[in-house]
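Pasting the sequence and the predicted coordinates here, then a few questions.
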Amino acid sequence: MSTPIRLYTQATPNGLKVSILLELLGLKYDVTPIDFSKNEQKEDWYLKLNPNGRIPTIVDTSTNTILAETAAIMQYLVDTYDKENKFSYKIGTPLYYKQLEVLYFQMAGVGPMQGQMGHFKRAAPEKIPYAIERYENETKRLYSVVEEYLNRNKANGPFLVGDHLSIADIAVFTWANFLERGGIDIKPWPLLENWIESIAKLPAVQVGLNVPKRD
């Protein structure tokens, strides 16, 4: 039996943000994996849902909502389904805006720079040392900023904002969780290392990291 929420996704840092949040919120949802090898994200049926041709996209028939862009999706999910602010902060409060600051920092900085680093290190048809060095150095700089966010907030626990896990943490976590696989040593950032470990061991996060399910 289908649920009102359908997630079109793949197991990338961006896709995992949404599956993890759905699991943390305890929401039932159906998954449609998007096959990059077949370029499904560029097919007409998918572009009608998401004109940018990227993942993830969410369709919630209970509210007639179709959304792409992970920051928008995550904000929608907590605004709609997290009324007790278990993974968010109350709209209009200082912590709400700090949450947005970190969320946008991830969207504008961490994701694009780390993504470019990964591309030039693993996928580019030729190795371009300048590009690899540029994006690797910027990725490291951005994670030193993440370390500083954790340092400034350490009195409240291992969270980027406030005193509990929020969409700000989730958005950065899925990218940080790929750092070592990208050849980046996280030992220089002890708060970051502890923060990654504390989030990764949460049962809902473990389930969300396995969406779409792999054989």
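Good, I have the coordinates.

from here on, contacts and neighbour counts on C-alpha atoms
Will do.

Next one: the spatially closest residue to A176 that is not a sequence neighbour relative to D215, how far apart?
Among residues not flanking A176 along the chain, I196 sits closest, at 7.2 Å (CA to CA, 6 or more residues apart in numbering). Applying CA to CA, to the nearest Å, the value for I196 to D215 is 25 Å.

Looking at the two now, which is surrounded by more residues?
I196 (20 against 3; other CA atoms under 10 Å).

want to compare, so here's the second one:
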Amino acid sequence: MIDLYYWTTPNGHKVSIFLEEAGLDYAVKPVHIGRGEQFASEFLTIAPNNRIPAIVDRAPADGGQPLALFESGAILEYLADKTGRFLAHEGRERYVTLQWVYWQVGGLGPMAGQNHHFRNYAPHKIDYAVERYIKETARLYSVLDARLEDHDYMGGDAYSIADMAIYPWVVPYDKQGQDIEEYPNVLRWMREIDARPAVKRAYALVEDINPANNVEMDDEARKHLFGQR
């Protein structure tokens, strides 16, 4: 059994998609980031960076004590190695896939996240910041589109953890100021992943946990999300 510490964000969706795709038994532990639950001492023992997602694998492959992990990229790599699925065990295919996971973790996620913040949540619009992050997001979408022009999936011919990592960050393209029609290869890829039953099940968690699929951006949420020190 795996405990999934989760909220309905792109990073949260990455891990729920993997768990559904692999058919692993898991229990969702909601962490309401708009109400500061990510700062609870119990959660910080699992995820000291106070961010979701995190997991506790209660039956790790080494047979040892339960294993706690945070950081979505590390979790995906761990689960892929544990199950032997969605990531080659060795060789160049493994590293090609991992480079795209790290591209998302170090590039698309942070840039799209700043895009979301300055376009949708900043109390005062800063035109320079909005333009800067929309353009950088567009550049990254162009990189993604070029990769998918001659590859079915991000790692190559097979669906992998790279697709699981990237897909949830592209789903809200409209909130990022992007016209998805400008990226036909991305659109084709998105539609294929949209149709996967496991992806549908993963996103169905939203209806149970956070039906509005957003954060109530009141003063308390702003304090927890944007006012940490």
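Thanks, I have the structure now. Remember, it's a predicted structure, so these values are computed and weren't measured experimentally.

ok so, going back, what residue of structure 2 matches up with the residue nearest to A176 of structure 1?
The alignment partner of I196 of structure 1 in structure 2, by TM-score structural alignment, is M190.

do the same with V18 of structure 1
Match for V18 of structure 1 (TM-score structural alignment): V15.

about what we covered before: which elements pack onto the helix or strand harbouring the match of I196 of structure 1?
For M190 of structure 2, the host element (DSSP states H and E) is helix 184-194. Packed against helix 184-194 of structure 2, as judged by 3 or more CA pairs under 8 Å, 6 or more residues apart in numbering; DSSP states H and E, are the following elements: helix 127-149.

Would you check that Y46 of structure 1 makes contact with E40?
Yes: contact between Y46 of structure 1 and E40 holds when scored by CA atoms under 8 Å: they sit 7.3 Å apart.

Identify the residues contacting P53 of structure 2.
Residues in contact with P53 of structure 2 (CA atoms under 8 Å, 6 or more residues apart in numbering) are 4-7, 11-12, 15, 70-72.

Which residue in structure 1 aligns with it?
Under the alignment (TM-score structural alignment), P53 of structure 2 maps onto P56 of structure 1.

nearest spatial neighbour of its match, skipping sequence neighbours?
Once flanking residues are discounted, P56 of structure 1 sits nearest to T9: 4.6 Å by CA to CA, 6+ apart.

What is the neighbour count of the corresponding residue of structure 2 for the one you found?
Using TM-score structural alignment as the criterion, T9 of structure 1 maps onto Y6 of structure 2. Look at Y6 of structure 2: counted by other CA under 10 Å, it has 26 neighbours.

my guess is Y6 of structure 2 contacts K29, does it?
Yes: judged on CA under 8 Å, Y6 of structure 2 makes contact with K29 at a distance of 6.1 Å.

give me the element the match of V18 of structure 1 is part of.
helix 10-22.

what does that helix rub up against?
With CA under 8 Å, 6+ apart as the test, helix 10-22 of structure 2 has contacts from 4, 6, 25-26, 52-53, 72, 75-76, 79, 83, 85, 161, 164-165, 167-169, 198-199, 201-203.

okay, and the helix or strand that it is followed by goes to which residues in structure 1?
Using DSSP H and E, the helix or strand that follows helix 10-22 of structure 2 towards the C-terminus is strand 26-30. Mapped onto structure 1 using TM-score structural alignment, strand 26-30 of structure 2 spans residues 29-33.

So what would you say the end-to-end distance of stretch 19-29 of structure 1 is?
Start-to-end span of stretch 19-29 of structure 1 (CA to CA) is 9 Å.

likewise stretch 106-123 of structure 1?
Stretch 106-123 of structure 1 has an end-to-end distance of 22 Å (criterion: CA to CA).

which of the contacts of P53 of structure 2 lies closest to S142 of structure 2?
In terms of CA to CA, no member of the contacts of P53 of structure 2 lies closer to S142 of structure 2 than N11, at 21.2 Å.

What is the burial count for the closest one?
For N11 of structure 2, the tally of surrounding residues (other CA under 10 Å) stands at 24.

With that, I have no additional questions.
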